[in-house]
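Participant: I'd like to go over a predicted model; first the sequence, then the structure.
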Amino acid sequence: MKKFEEKTIQSQPIYSGKVISLKVDDVSLPNGETGKREIINHPGAVAVIAITENNKFLLVEQYRKALERSIIEIPAGKLEKGEEPIVTARRELEEETGYTSDHFEFVQAFATSPGFADEIIHIYVAEKLKKLDIPVDLDEDEFVELMEVSLEEAEAMVADGRIYDAKTAFAILWLKLKMNI
């Protein structure tokens, strides 16, 4: 048994879309009471810490409708059904940056919003980047601007709020620790 486990009594699907689905579960709580949990199911995602030969890394700026603002992030995207995370990592690096690599290393996976969503994001580092001869098209509804920044520049972007998401903040911390080794 899992510590503090909440067993599902019944589950009611509410919405099923292109990226997420939403359900409401009635659960049995550890104290014997019952509760409701609103849960978003997400297929998972991958993000790439892409390090250039001159020890800078690639970021993309894009508009995020859920936040009603543009933010600067590491390249990332959702897993397609049945797709291995490393395949997603390569695809997203190529689509969003125009670079590829044969040198991907898994860093870590973590839950993005465990209070209400099951999304897991897999983080990879890509080194020895190569510019693609023929760029890969972005998704038809995706618009990004590529940036190459130093660790110090990225830290300043966290401080001024341009970098605003957890996966990118994690990437900056990871880079800082890696470069200090």
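Facilitator: Looks like it came in fine. Numbering: from 1, shown residues only.

Participant: make it CA atoms for all contacts and neighbour counts henceforth
Facilitator: Fine.

Participant: got a list of contacts for stretch 98-107?
Facilitator: With Cα atoms under 8 Å, 6 or more residues apart in numbering as the test, stretch 98-107 has contacts from 86, 90, 93-94, 122-132, 135-136.

Participant: For PyMOL, write the selection for the buried entries among these.
Facilitator: Selection of buried members from the contacts of stretch 98-107 for PyMOL, criterion 16 or more other Cα atoms under 10 Å:
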select buried, resi 86+90+93+94+122+123+124+125+126+127+129+136
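
Participant: From the contacts of stretch 98-107, which land in strands?
Facilitator: Among the contacts of stretch 98-107, the members falling in strands (DSSP state E) are His122, Ile123, Tyr124, Val125, Ala126, Glu127, Lys130, Lys131.

Participant: Columns distance to Asn180 on top of those residues, output as a markdown table?
Facilitator: Formatted as a markdown table, the ones in strands among the contacts of stretch 98-107 follow (distance: Cα to Cα, whole Å):
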| residue | distance to Asn180 |
| --- | --- |
| His122 | 23 |
| Ile123 | 20 |
| Tyr124 | 19 |
| Val125 | 16 |
| Ala126 | 18 |
| Glu127 | 17 |
| Lys130 | 25 |
| Lys131 | 28 |
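
Participant: A further structure is provided below for comparison with the first:
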Amino acid sequence: MGWTMMGSEVLHEGPFMTLQRDDIVRPDGTRGVYEHLVARDGVRIVAVDGSSRRVLLVEDDFYLRPERVLHLPGGGTDGQEPREAARRELEEETGYVAEALDRLGVIDPLPSTTAARTHLYLATGLRPGTVCRDDTEIGMTVTWWDLADAIEAVRAGRITEAGSVAGLLLAAQGPLAGLLG
């Protein structure tokens, strides 16, 4: 890697993230400071119906965004293995349980800011479960979208959340490619 941490200081510690300042030696040998966020990994789930032509999307309010955000279900791993966190998040947010969860990939949405990764899954064989949202998800809504319309929403800038963009495009070019005529 070439980077060496000489020391570290916690600037702020909260329930979901920590702001940390590290004293470092860069690959070229110079000393410096690197500030970054320490956060849990996340998951996003492309949940498809029996025909795989429709995907589940959620829309929610986020404090830092002035408009509602349309995205795939998902959230933090909360210390669980990513696959188990994906199962939990899908049911909590949408009320659906997946018979199968297949890994689509992983992304590093902000690699210069945090080491947290987003794990992407394809969920099939959906059956009813129980919605159990936390206080930040009270206004969340769940809708079924035609897969082609969801991909167009990515292209048009309507779906912009990094894990949702990557998950939808990976699914559309991989396991669901034959459904986009």
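Facilitator: Looks like it arrived, so ask away. What you see is a predicted model; the values in this text were computed from it and never measured.

Participant: List the TM-score for the superposed pair.
Facilitator: TM-score for the superposed chains, counting by TM-score structural alignment, normalised by the length of the first structure: 0.90, backed by 175 aligned residues with a Cα RMSD of 1.5 Å.

Participant: thinking again about what came up before, so which of the ones in strands among the contacts of stretch 98-107 of the first structure comes closest to Thr52 of the first structure?
Facilitator: Glu127 (6.6 Å; Cα to Cα).

Participant: what's the matching residue for the closest one over in the second structure?
Facilitator: Using TM-score structural alignment, the equivalent of Glu127 of the first structure in the second structure is Thr124.

Participant: That match: what's it in contact with?
Facilitator: Taking Cα under 8 Å, 6+ apart, one finds Ala47, Val48, Asp49, Gly50, Ala98, Glu99, Ala100, Leu101 in contact with Thr124 of the second structure.

Participant: how about 10 Å then?
Facilitator: 46-52, 97-102 (Cα atoms under 10 Å, 6 or more residues apart in numbering).

Participant: any idea how far Leu56 of the second structure is from it?
Facilitator: 11 Å (Cα to Cα, to the nearest Å).

Participant: Could you tell me which residues touch both of these two?
Facilitator: Val46, Ala47, Val48, Asp49.

Participant: will you turn these into a markdown table that also has secondary structure?
Facilitator: As requested, those are exported to a markdown table (DSSP: H, G, I helix; E, B strand; the rest coil):
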| residue | secondary structure |
| --- | --- |
| Val46 | strand |
| Ala47 | strand |
| Val48 | strand |
| Asp49 | coil |
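
Participant: Between those residues, which sits nearest Val106 of the second structure?
Facilitator: Proximity of these to Val106 of the second structure was ranked by Cα to Cα; the top entry is Val46 with 13.1 Å.

Participant: how about the counterpart of that closest one in the first structure, what does it touch?
Facilitator: Alignment note: Val46 of the second structure maps to Ile49 in the first structure; criterion TM-score structural alignment. The neighbours of Ile49 of the first structure, taking Cα under 10 Å, 6+ apart as the test, are 57-59, 73-76, 89, 93, 104-105, 107, 123-127, 167-168, 170-172, 174-175.

Participant: Which stretches in the first structure count as helices?
Facilitator: 85-97, 151-159, 166-179 (DSSP state H).

Participant: Gly2 of the second structure: how many residues sit nearby?
Facilitator: 8 (other Cα atoms under 10 Å).

Participant: if you skip the residues just before and after it, what's nearest to it?
Facilitator: Pro27 (4.4 Å; Cα to Cα, 6 or more residues apart in numbering).
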